[in-house]
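# sequence plus the predicted model coming up.
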Amino acid sequence: MTRRALITGITGQDGSYLAEHLLSQGYQVWGLLRGQTNPRTSRVGHLASDLSFVDGDLTDQASLVAAVDTVQPDEVYNLGALSFVPGSWQQPELVTEVNGTGVLRMLEAIRMVSDLNGSRHADGGRIRFYQASSSEMFGRAAETPQSETTGFHPRSPYGVAKTYGHHITRTYRETFGMYAVSGVLFNHESPRRGTEFVTRKISLAAARIKLGHQKRLDLGNLDAVRDWGFAGDYVRAMHLMLQQDEPADYVVGTGRMHSVRDAVRCAFACVGLHWTDHVVVDPALVRPAEVEVLCADSRRVRAELGWEPTVDFAQLMRMMVESDLERLSREPVHGGLLPAAGR
């Protein structure tokens, strides 16, 4: 029997890579869409003819029950979220509703539908659930690198909401015997990353400055350090987590740290420019409560699931810059600076 997967956030960066991966594994893939979202104009536009879609909203319990009942999935990947961390300070209540309580609503939908239709599933009636947790839950971490046993100290409404989603997933696993896991993913980027995120803001600016479309790049804290990997690698880890005999949570990252300054230096080097000639530090772009150092201790996911990243940091930044150069060469020139975003 062909396995069915339901992905929330399918039109986002991770959702598009996960949809590609699951299709390559022979799945029937469904995407949860809210309102009038048009998948053909999104990151999954090239896959639209191979996907199925169902209406639903992480803030609407009834819609999630209806969606799960319609799809009857074997696996649910909850990637839907308001994912721009600095923006969570502007919409803290909405971020909590979507990123936190939305997880609870999906778990409840799965539990309700599983109770009604458990006989359909070979896994004892259990729909397997993946929650997209985040390294931002560690925040002001007490240790570096961070592992599955590191305590959480989130530093933003985004991190707090993700922490709730992580804990409620574990609670439903332990209380109801659900196959529910969380992947604590560290920063993962790609050419499909939104332009508000710092790595994509950097790659796009380097390409635009090289082509003469932009003069400078405004950034905030250049010393913030992250563990950056390639999103296409990380969705493989998501899938592997739902293929195990017993559910467990995993930290996923490269284990290598790089600063925002490193990302800038690498991106501008890709286009033959020196970053100090074009980058301006703007204190207004610094987060209210900064998370200085995040680095993954991913020994468990490597040992137990056999997962390994295939793209290193330099390759990732080059991939993003070259993609932006190629795309900009096909588009009309628009003057002016990029809007303030990123850090």
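The structure has been received and is ready for your questions.
# could you use CA atoms for every contact and neighbour count after this?
Noted.
# which residues in this structure form helices?
Here the chain has its helices, by DSSP state H, at 13-24, 61-71, 92-95, 102-117, 157-176, 198-210, 231-241, 260-270, 299-305, 313-328.
# of all those, which lies closest to Leu79?
Of all the helices of the chain, helix 13-24 sits nearest to Leu79, with 6.7 Å by Cα to Cα.
# need the contact partners of the closest one.
Outside of helix 13-24, the residues within contact range by Cα atoms under 8 Å, 6 or more residues apart in numbering are 5, 7-10, 28-29, 43-44, 47, 79, 190, 192-194, 231-232, 235-236, 239.
# do stretch 146-154 as well
Outside stretch 146-154, the residues that touch it by Cα under 8 Å, 6+ apart are 136-143, 160, 163, 249-251, 294-298.
# buried residues in it?
Gln146, Ser147, Glu148, Phe152, His153, Pro154 (16 or more other Cα atoms under 10 Å).
# and it, how far out from the chain's middle?
The chain centre lies 18 Å from the centre of stretch 146-154; the measure is Cα atoms, centre = their mean, to the nearest Å.
# re earlier: weed out the non-buried ones from the contacts of stretch 146-154.
136-141, 160, 163, 249-251, 294-298.
# count of neighbours near Ala267?
Residues lying near Ala267 (other Cα atoms under 10 Å) number 30.
# surely Val291 is in contact with Arg140?
Yes: with contact defined as Cα atoms under 8 Å, Val291 and Arg140 form a contacting pair (6.1 Å).
# residues that sit against both of the two, list them.
Contact criterion Cα under 8 Å, 6+ apart; residues shared by Val291 and Arg140: Arg155.
# here comes the other one, which I'd like you to weigh against the first:
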Amino acid sequence: MRALICGISGQDGSYLAELLLGKGYEVWGSSRDAQGTGFLNLKKLGIYDKVRLVSMVPEDFRSVLVALNRSEPDEVYYLAGQSSVGLSFEQPAETIQSIALGTLNVLEACRMLNPSPKIYHAGSSECFGDTGRLSANESTPFHPQSPYAVAKSSAFWLVDNYRNAYDMYACTGILFNHESPLRPKRFVTQKIVSTASRIANGSNEVLELGRMDISRDWGWAPEYVEAMWLMLQTDNPEDYVIATGETNTLEQFVSAAFAYFNLDYKEHVKQNDAFIRPSELLYSVGDPSKAKEKLGWGARFDMQAVIANMIKGGIDDKG
């Protein structure tokens, strides 16, 4: 089996590459500049020399088609695109183009191939918006509240349209928040764990955050890429919510991260209104019942375990 991972340099792409290599796949990975990208995550996992790399600009249809023709994949995992909700408010056009137009180009290019590869599209829980303390499942209506969520919602419906219109094997994994030691430092979970670690090692800095009353469903990224692969192994393509089914506030996440180092977070954290987004989801939790029933997938790590794993993975200035 041969797979093309679009966006292989990111957290999910790197863990997915590791998983597929372990299953005997020939793994190809795309980046906008395969020659200039450092691929630090692949190197951290010790698999950089085991994957084949190709340059691909998702917004450029010809670039996508060339990458697909070179790799000739049986499976395509589209994980590329601007991935930060916060940054999407600052760069809405780039966010929507890289996600929605990128997804469209991949779908259209795959449709032209014979045979057409199976396609996994990385969806997002952000599409649901605030679910009002209800668990979101595959039937929950979308109410996107950020440019990122709007883009992901558009991409979801593109996948749905191509699946129905052209009988393509294409599906979306609607993933809730999932973390790991490979998370970029701009993500709040990485920021929290990194800062707590430095303070425990003697730093006098103060951790500044926005709202701490927001609730999120946090899982462990290496588990979530297993679900991606499982979705493409079924007889019929379907969309799945991937989540732990539990939610915690950001304050609870902060408290647990500092408690790991025997620190009281209240002595080291303050709120900064500059980090409050124009619109913010207060409550987010997923219902993974369908994935458990049809894929046999279930999250094994809760928030406490995720935090411990991030810290043990070396989330500090060295990482």
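Arrived safely, thanks for sending. All of these numbers come straight from a predicted model, not from anything done at the bench.
# quick one: which of the contacts of stretch 146-154 of structure 1 sit in strands?
Of the positions in the contacts of stretch 146-154 of structure 1, Tyr250, Val251 sit in strands, assigned by DSSP state E.
# the buried ones among the contacts of stretch 146-154 of structure 1: which two are farthest apart?
Largest pairwise distance in those, by Cα to Cα, is 22.2 Å, between Val160 and Ser298.
# can you list the helices of structure 1 in CSV and add distance to Phe53 of structure 1?
Output for these, formatted as CSV (distance: least, Cα to Cα, whole Å):
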stretch, distance to Phe53 of structure 1
helix 13-24, 12
helix 61-71, 9
helix 92-95, 24
helix 102-117, 17
helix 157-176, 24
helix 198-210, 28
helix 231-241, 20
helix 260-270, 36
helix 299-305, 30
helix 313-328, 28
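# most tightly packed of the ones you listed?
Across the helices of structure 1, averaging neighbours per residue (mean count of other Cα atoms under 10 Å) puts helix 198-210 on top, at a mean of 25.
# now that one: which residue numbers in structure 2?
Using TM-score structural alignment, helix 198-210 of structure 1 lines up with residues 188-200 of structure 2.
# neighbouring contacts of the matching stretch?
By Cα under 8 Å, 6+ apart, the list of residues contacting stretch 188-200 of structure 2 reads 179, 181, 183-185, 205, 207, 254, 257-258, 261, 263, 307, 310-311, 315-317.
# got the contact list for Met212 of structure 2?
Thr249, Leu250, Glu251.
# hang on, the second one packs against Arg216?
Yes: under the criterion of Cα under 8 Å, Leu250 of structure 2 is in contact with Arg216, at a separation of 7.3 Å.
# I'd say Ala5 of structure 1 and Gln25 touch.
No: with contact defined as Cα under 8 Å, Ala5 of structure 1 does not reach Gln25; the gap is 11.1 Å.
# neighbour count winner among these two?
Under the criterion of other Cα under 10 Å, the comparison of Ala5 of structure 1 against Gln25 puts Ala5 first, with 23 against 10.
# tell me the counterpart of that one in structure 2.
Taking TM-score structural alignment, the alignment pairs Ala5 of structure 1 with Ala3 from structure 2.
# do I have it right that Met317 of structure 1 meets Ala263?
Yes: assessed by Cα under 8 Å, Met317 of structure 1 is found in contact with Ala263 at 7.1 Å.
# hang on, the earlier thing: closest to Gln36 of structure 1 out of the helices of structure 1?
Across the helices of structure 1, closest to Gln36 of structure 1 is helix 61-71 (Cα to Cα), at 14.5 Å.
# and that closest one, what does it pack against?
Of the remaining helices and strands, those touching helix 61-71 of structure 1 by 3 or more Cα pairs under 8 Å, 6 or more residues apart in numbering; DSSP states H and E are strand 4-8, strand 52-55, helix 102-117.
# could you dump those to CSV with distance to Leu64 of structure 1?
CSV is the format used below for those (distance: least, Cα to Cα, whole Å):
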stretch, distance to Leu64 of structure 1
strand 4-8, 10
strand 52-55, 8
helix 102-117, 6
